[in-house]
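Asks: With the sequence up front, the predicted model follows.
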Amino acid sequence: MLHLRLITPAERTDDVVRLIERTVGTTHLVVIPGAARNPKGDVVMCDVAREAADELLSGLQKLDLDRTGSIAVENIDLSLSERAEKAEADAPGEGADAVLWEHLTDATHEESTLSVTYVAFLTIATMIAACGVVLDNAILIVGAMAVGPEFGPLAGIGTALVRRAPRLALRSLIALLVGFAVAMLVTVGFTYFMDAVDLFSRVKLDAERPNTNFIYRPDAFSFVVAVLAGAAGTLSLTSAKSGALIGVAISVTTVPAAANAAVAFTYDEYRQAWGSTVQLLLNLLGIVLAGTLTLLAQKWLWAKQRERAPRLG
């Protein structure tokens, strides 16, 4: 269940209340006239089943409540109420399958913003991965994958394509390109420093490296795994069950490929640098493609569920 807290202009309150009352899956409606001060208006609160929330939010936006008032949404961790159970039972579909498009857009917008923190995380992850490839240490590679924040912009591009939001697409693309460019440049400098103190060497990079040589040897499985990870990551972002995202982060070779390319370029190992770059591009393409197709499939399936809902009722 989700809890909605609305501030409505007095002249819009009746319309808002009628919309909530006729939306299947809502309950616990509360109206407090004149309680809001900034902006002035009435406070309306209700609980809504997750699977009915997107329809309700769209209706509230059509009433211009996002401009003239306020719409706030919170997750309810526990609700001991027979009315809440009935609301969830009446709402079509399953809550775990429901996509809150406004929430997804807002979340990916935040995650795909080019910020100092985002670039710092990506740079640190790339330097950790650089240590991993030189030492042929799979644990460091996994750690770098987990630290890297690049899935946010990738999800932002997929969301922007489905929602036809060019601003989000541009913001995500800039974050992705600038973030990786800065991370790789800093990693080149980091490699020079580590070589100067005899911690990195060309010999270590050129060794067989059985645990990490897959990073610069892309194949069909690289793309397949990226596609599967992109689908899983998108499902994790859009559903109520988001615990899988960390697993997605450690299954794709984006940050390690960027790190290997940077280290290889430093030592003029252009074969490895090229192979790592291809690996990086394959992973990025696979994630964006799978994420976009997953969102399109979710959008289509949810529309079909809504079409069947009246007949099921």
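Replies: Everything's here; your move. Owing to the predicted nature of the structure, the values given are computational and were not obtained by experimental measurement.
Asks: CA atoms for contacts and neighbours, from now on please.
Replies: OK.
Asks: residues in contact with residue 239?
Replies: Counting by C-alpha atoms under 8 Å, 6 or more residues apart in numbering, residue 239 makes contact with 95, 96, 97, 98, 99.
Asks: What subset of the residues you listed is buried?
Replies: 95, 97, 98, 99 (16 or more other C-alpha atoms under 10 Å).
Asks: now the second one: how far from residue 228?
Replies: When you say that, I think you mean residue 97. Between residue 97 and residue 228 the distance is 18 Å, computed by C-alpha to C-alpha, to the nearest Å.
Asks: From the contacts of residue 239, pick the one nearest residue 276.
Replies: residue 99 (35.0 Å; C-alpha to C-alpha).
Asks: wait, residue 250 sits on residue 138?
Replies: No - with contact defined as C-alpha atoms under 8 Å, residue 250 does not reach residue 138; the gap is 11.0 Å.
Asks: put this beside the first:
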Amino acid sequence: MLHLRLITPSDRTDAVVRLIEGTVGTTHLVVLPGAARNPSGDVVMCDVAREAGDELIGTLRALDLDKTGSIAVENIDLSLSRRADKAEDEAPGEGADAVLWEHLADATHEESTLSVTYVAFITLATMIAACGVVLDNAVLIVGAMAVGPEFGPLAGLSTALVQRHPRLALRSLTALLVGFGVAMAVTVGFSLFMDAVHLFSQEKLDADRPNTGFVYAPDWFSFVVAVLAGIAGTLSLTSAKSGALVGVAISVTTVPAAANAAVALSYGDTKQTWGSTEQLLLNLLGIVLAGTLTLLTQKWLWAKHRGARVPSRGAPL
């Protein structure tokens, strides 16, 4: 279930209330006339089944409520109510299959914004991965994958392509390019420093690395894994199962490939640099392609399902 808290201009409250009452899957409607102060107006609250939430939120935005008032949405972790159970039963489809496009766009907007924190995380992840590839330590590689924040911009790019949102696409591409660019540049300097203090060496980089040699040897398995990870990551975002993102993060070799490219570049090893760059680009392409196709499929399936659903309880306006 979702909880909606709305601030509505007084002259639109009746229309909003009728809309909520006419939407299948809503319950616990509360109206507080004149309760809002900034912006001034009435406060309307209700609970709505997740599978009915996207349509209701979209219709509220069509009433310009996001401009003249406010629309706040929260997830309800626990709701002990027979009315809530009935609302979920009446709503078409399953909540786990529903995509809240407004929430997805907002989440990916935040995750794909180039910020100091984002650059710091991706740089630290790349430096950790650099230690992992030189030492051939799989634990460090997995740790670096988990720290890396790059799935946010990748999901943002997929969302932008599906929603035709050029500003989100540009923001996501900027975060990816600048983030990896800064991370790899800093890691080159880090590698030179580690070599100077005799912790890194070209002999270690050129040695047989059974645990981490895959990061500069791209093949079709790399692309297949990236596609599968992209599907899983997108589903975890749209179904609000964020815990699955950890598994996605440690299944693709974006950050380790960038790290290996940076270390190899510091030693002038063009073969490993190019191989790692190919691995990085292959993984990025696979994730974006899979994420975009997953969102398009979800959009088509949900539109088909909504087209065959039962009518709402009444005319919304």
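Replies: Looks like it arrived, so ask away. As the structure is a prediction and not an experimental result, all values here were calculated from the model.
Asks: Mind checking the TM-score on these two?
Replies: The TM-score (TM-score structural alignment, normalised by the length of the first structure) is 0.99; 313 aligned residues with a C-alpha RMSD of 1.1 Å.
Asks: Please identify the buried residues of the longest strand along the first structure?
Replies: Criterion DSSP state E: the longest strand present in the first structure is strand 26-37. Neighbour-count burial for strand 26-37 of the first structure flags 26, 27, 31, 36 (criterion: 16+ other C-alpha under 10 Å).
Asks: What residues in the second structure pair up with it?
Replies: Mapped onto the second structure using TM-score structural alignment, strand 26-37 of the first structure covers residues 26-37.
Asks: quick one: the strands in the first structure?
Replies: So, for the first structure - with DSSP E - the strands run 2-8, 26-37, 40-48, 70-75.
Asks: Is it possible to get TSV of those strands that adds distance to residue 124 of the first structure?
Replies: Converted to TSV, these look like this (distance: least, C-alpha to C-alpha, whole Å):
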stretch	distance to residue 124 of the first structure
strand 2-8	36
strand 26-37	45
strand 40-48	41
strand 70-75	33
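Asks: closest to residue 125 of the first structure out of these?
Replies: strand 70-75 (31.3 Å).
Asks: Show me which residues of that closest one are buried.
Replies: Buried, per 16+ other C-alpha under 10 Å, within strand 70-75 of the first structure: 70, 71.
Asks: Packing partners of that strand?
Replies: Here strand 70-75 of the first structure touches strand 2-8, going by 3 or more C-alpha pairs under 8 Å, 6 or more residues apart in numbering; DSSP states H and E.
Asks: Which part of the second structure matches the strand it packs on?
Replies: Going by TM-score structural alignment: strand 2-8 of the first structure matches residues 2-8.
Asks: and the matching stretch, how far from the first structure on average?
Replies: Compared with the first structure after the fit, stretch 2-8 of the second structure shows a mean deviation of 0.3 Å (mean C-alpha distance after the TM-score superposition for the first structure).
Asks: Now do that stretch: distance to the chain's middle.
Replies: 24 Å (C-alpha atoms, centre = their mean, to the nearest Å).
Asks: buried sites along it?
Replies: Buried residues in stretch 2-8 of the second structure (16+ other C-alpha under 10 Å): 2, 3, 4, 5, 6, 7, 8.
Asks: which residues in the second structure form helices?
Replies: 13-21, 50-62, 65-68, 82-90, 101-111, 116-135, 138-147, 151-163, 166-196, 202-206, 220-238, 244-249, 254-266, 270-307 (DSSP state H).
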